[in-house]
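Novice: test case, fold it:
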Amino acid sequence: MADEGTPVVFVHGLWLHATSWNPWIEHFRAAGYAPVAPGWPHEPETVELARANPDAVADIGIDDATAHFASIVEGLGRPPVLVGHSFGGLITEKLLGQGIGLAGVAIDPAQIKGVLPLPLAQLRAGLPALGNPANLHRSVSLTEKEFRFGFGNALSDEESAELHRRWTIPSPARPLFQAAAANFVLHSQAAVDTRRADRGPLLLISGTADHTVPDVVTRSTFKQYRDSTAVTELKQFEGRGHSLTIDHGWREVADAVLGWLREQGIS
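Specialist: Predicted structure coming up:
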């Protein structure tokens, strides 16, 4: 990768396929970076294949996914920028806390151990998985209505339905159970080293209308880093929901990330 720009690894969260990052990949490549968007462990290569084989990703936990992406990073030869959305944001935080990665951007990151707020909207958004304890070992899909509440609540009905049709896939429910129980488990997989001082800079991004990871949760996550001297910043997007990486306004978010990276001297 010696002739390419700084590598960027995009990490998606639950219920979206890795190819949902394709517009970001093109945008970052045009800006001089060398982006990739790997899937989670065993994730089929296309949305269609993922829907046809939902059990492929069943029972995958946070540590499984984190180790998977750590291995990908190791194979790049150069420390990358990590950009994650939702549970991909939590994985980004975990990797950065392990000293992996040049910098991290966690967009609407799933809550880490130590975060206490649990808004009703977040509880409702998690019900498709958490509503049945047997889902711990299963993969779960979102209906169009469930996606509308959890992702597309700030969008028109038509745009939300189109995003559901285009990008949604079955995802493992285990990470949701792990995050929900994090504050009651001594060695939770949702734990992040928020005190580390020698890590790369971290940007947390929230959408103020997000139901799945409400703004108050991201703000509480930001406070967990108060004992670290490393660069940690928070940016909020007014009126944006959990779909902010894939909806019509994705470029505004992507440009904000690119601008922040330039401010950190990373190009």
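
Novice: from here on, contacts and neighbour counts on C-alpha atoms
Specialist: OK.

Novice: what residues does residue 33 make contact with?
Specialist: Residue 33 makes contact with 4, 5, 6, 7, 8, 267, according to C-alpha atoms under 8 Å, 6 or more residues apart in numbering.

Novice: can you put these in TSV and add distance to residue 52, secondary structure and neighbour count?
Specialist: TSV is the format used below for the contacts of residue 33 (distance: C-alpha to C-alpha, whole Å; DSSP: H, G, I helix; E, B strand; the rest coil; neighbours: other C-alpha atoms under 10 Å):
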residue	distance to residue 52	secondary structure	neighbour count
4	36	coil	11
5	36	coil	17
6	35	coil	19
7	32	strand	25
8	29	strand	25
267	39	coil	15
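
Novice: and which of the residues you listed is nearest residue 230?
Specialist: The closest of the contacts of residue 33 to residue 230 turns out to be residue 267 (C-alpha to C-alpha; 19.2 Å).

Novice: hang on, the earlier thing: out of the contacts of residue 33, which is nearest to residue 190?
Specialist: Using C-alpha to C-alpha, the contacts of residue 33 come closest to residue 190 at residue 8, 23.0 Å.

Novice: how close does that closest one get to residue 96?
Specialist: Residue 8 is 13 Å from residue 96, where distance means C-alpha to C-alpha, to the nearest Å.

Novice: residue 122 too?
Specialist: 25 Å.

Novice: same deal with residue 29?
Specialist: Taken as C-alpha to C-alpha, the span from residue 29 to residue 96 is 22 Å.

Novice: pick out whichever of those two has more residues nearby.
Specialist: Counted by other C-alpha atoms under 10 Å, residue 29 and residue 96 do not tie: residue 96 has more neighbours, with 26 against 18.

Novice: output the contacting helices and strands for whichever strand or helix holds that one.
Specialist: For residue 96, the host element (DSSP states H and E) is helix 87-97. If contacts are counted by 3 or more C-alpha pairs under 8 Å, 6 or more residues apart in numbering; DSSP states H and E, helix 87-97 sits against strand 7-11, helix 62-74, strand 81-85, strand 103-107.

Novice: here is a second sequence; please produce its structure as well for comparison:
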Amino acid sequence: MTEPRTRPATPVPVVLIHGLWLHATSWAPWSDLFRTAGYAPLAPGWPGEPATVEEARAHPDQVAGHGIDDVVEHYAKIIDGLDGKPVLIGHSFGGMIAQKLLGQGLAAAAIAIDAAQIKGVLPLPLSALRSALPVFRNPANRHRAVSLTEEQFRFAFGNALPEEESRELHARWAVPAPGKPLFEAAAANFNPHSPAEVDTRNGSRGPLLLVTGGRDHIVPEAVTRATLKQYRHSDAVTELREFPDRAHSLTIDHGWREVADACLEWLAARSL
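Specialist: Below is the predicted model of the structure:
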């Protein structure tokens, strides 16, 4: 159990960035925990994202068509309005966005949890392709928002959970997601100006923690370890933490607190 940290005069802002198919409100338990620990958390949605899960499901067109650059610019503007550089915690595509913002010098530190594949990462496991198939099966989905069925969500997110819990998480948090970021990431290594490119050589950036779930289907461990290798030319701190028995749902399922506590412990060790 993580004890509350000593509260500075101005609490350090923590920006929580979700990924595809989850709503920003899925970070609510994390926000409560980090606030208790002395931080100032905020969990803004992606550009166009409605305020509630119900609204997001009713109006998928509001997020359709937004790509990686749109999301990065959106969060950069939010960061610009803060009193100081924040700590970024991103999950899935949110983890990629956090890495891009950290590489641009806009954050004090970042934690990327099961982060989406960045440019330069070559492994593309079959489970990752199957997880993205609901989007890739139709090229027109690049400009649409796509939902996951309960069965698709179980394979992509809830494969390490009891079926009932996966079903409950789908009913509570799953929302349509823009297809464009997936198409951009899939073509990253063939595009010299890919929006999935991260400045992995920046030696003056803040520390980065990569977190991987050993049973993740969307972002298998091999992808995260290959991401770690992309930072080998930087002198900045880059570390890896593995949760061997966890899948892509690790930020929202019954074991979320273990992951959140590990993030708090890492930040404390870095005096952040």
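
Novice: where does the TM-score land?
Specialist: Once the chains are laid over each other, their TM-score by TM-score structural alignment, normalised by the length of structure 1 reads 0.98; 265 aligned residues with a C-alpha RMSD of 0.7 Å.

Novice: before we move on, the earlier item: return the most buried member of the helices and strands packed on helix 87-97 of structure 1.
Specialist: Comparing the helices and strands packed on helix 87-97 of structure 1 by mean neighbour count (mean count of other C-alpha atoms under 10 Å), strand 103-107 ranks first with a mean of 29.

Novice: just give me the match in structure 2 for residue 127 of structure 1.
Specialist: In structure 2, residue 127 of structure 1 lines up with residue 133, judged by TM-score structural alignment.

Novice: have a look at how far, on average, the helix or strand encompassing its match is from structure 1.
Specialist: Following DSSP H and E, one finds residue 133 of structure 2 within helix 126-136. If you overlay the two and look at helix 126-136 of structure 2, the average distance to its match in structure 1 is 0.5 Å (mean C-alpha distance after the TM-score superposition for structure 1).

Novice: mind listing what the counterpart of residue 202 of structure 2 in structure 1 touches?
Specialist: When structure 1 is aligned by TM-score structural alignment, residue 202 of structure 2 is paired with residue 196. Contact partners of residue 196 of structure 1, counting by C-alpha under 8 Å, 6+ apart, are 97, 228, 229, 230.

Novice: just the buried members of the residues you listed?
Specialist: 97, 230 (16 or more other C-alpha atoms under 10 Å).

Novice: can you put the contacts of residue 196 of structure 1 in TSV and add secondary structure?
Specialist: Putting these into TSV (DSSP: H, G, I helix; E, B strand; the rest coil) gives the following:
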residue	secondary structure
97	helix
228	coil
229	coil
230	coil
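
Novice: which one of the contacts of residue 196 of structure 1 is nearest to residue 166 of structure 1?
Specialist: Out of the contacts of residue 196 of structure 1, the member with the shortest distance to residue 166 of structure 1 (by C-alpha to C-alpha) is residue 97, at 33.1 Å.

Novice: what lines up with residue 157 of structure 1 in structure 2?
Specialist: Match for residue 157 of structure 1 (TM-score structural alignment): residue 163.

Novice: tell me which element the nearest residue to its match once chain neighbours are set aside is part of?
Specialist: Excluding the flanking residues, the one nearest residue 163 of structure 2 by C-alpha to C-alpha, 6 or more residues apart in numbering is residue 154, at 7.5 Å. Using DSSP H and E, residue 154 of structure 2 maps to helix 150-156.

Novice: what about the strands in structure 2?
Specialist: 13-17, 40-42, 87-91, 109-113, 145-146, 177-178, 208-213, 238-243 (DSSP state E).

Novice: in CSV: those, plus distance to residue 72 of structure 2.
Specialist: Output for the strands of structure 2, formatted as CSV (distance: least, C-alpha to C-alpha, whole Å):
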stretch, distance to residue 72 of structure 2
strand 13-17, 10
strand 40-42, 16
strand 87-91, 12
strand 109-113, 14
strand 145-146, 18
strand 177-178, 14
strand 208-213, 17
strand 238-243, 21
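
Novice: and the ones you listed: which comes nearest residue 73 of structure 2?
Specialist: strand 13-17 (13.0 Å).

Novice: residue range for the closest one in structure 1?
Specialist: Here strand 13-17 of structure 2 aligns to structure 1 at residues 7-11, judged by TM-score structural alignment.

Novice: for residue 170 of structure 1, see how far away residue 28 of structure 1 is.
Specialist: Counting by C-alpha to C-alpha, the gap from residue 28 of structure 1 to residue 170 of structure 1 is 27 Å.

Novice: who has more neighbours out of the two?
Specialist: Taking other C-alpha under 10 Å, residue 28 of structure 1 and residue 170 do not tie; residue 170 has more neighbours (25 against 21).

Novice: counterpart of that one in structure 2?
Specialist: Aligned partner of residue 170 of structure 1 by TM-score structural alignment: residue 176.

Novice: grab the nearest non-local neighbour of its match.
Specialist: In space, and not counting its chain neighbours, residue 176 of structure 2 is closest to residue 147: 4.2 Å by C-alpha to C-alpha, 6+ apart.

Novice: please pull up the equivalent of that neighbour in structure 1.
Specialist: That one, residue 147 of structure 2, aligns with residue 141 by TM-score structural alignment.

Novice: show me the contacts for its match.
Specialist: 15, 128, 168, 169, 170, 171.

Novice: out of those residues, which is most surrounded?
Specialist: residue 171 leads these on contacts (other C-alpha under 10 Å) with 29 neighbours.

Novice: so it makes contact with residue 17?
Specialist: No. Using C-alpha atoms under 8 Å, residue 171 of structure 1 is not in contact with residue 17, being 9.2 Å away.
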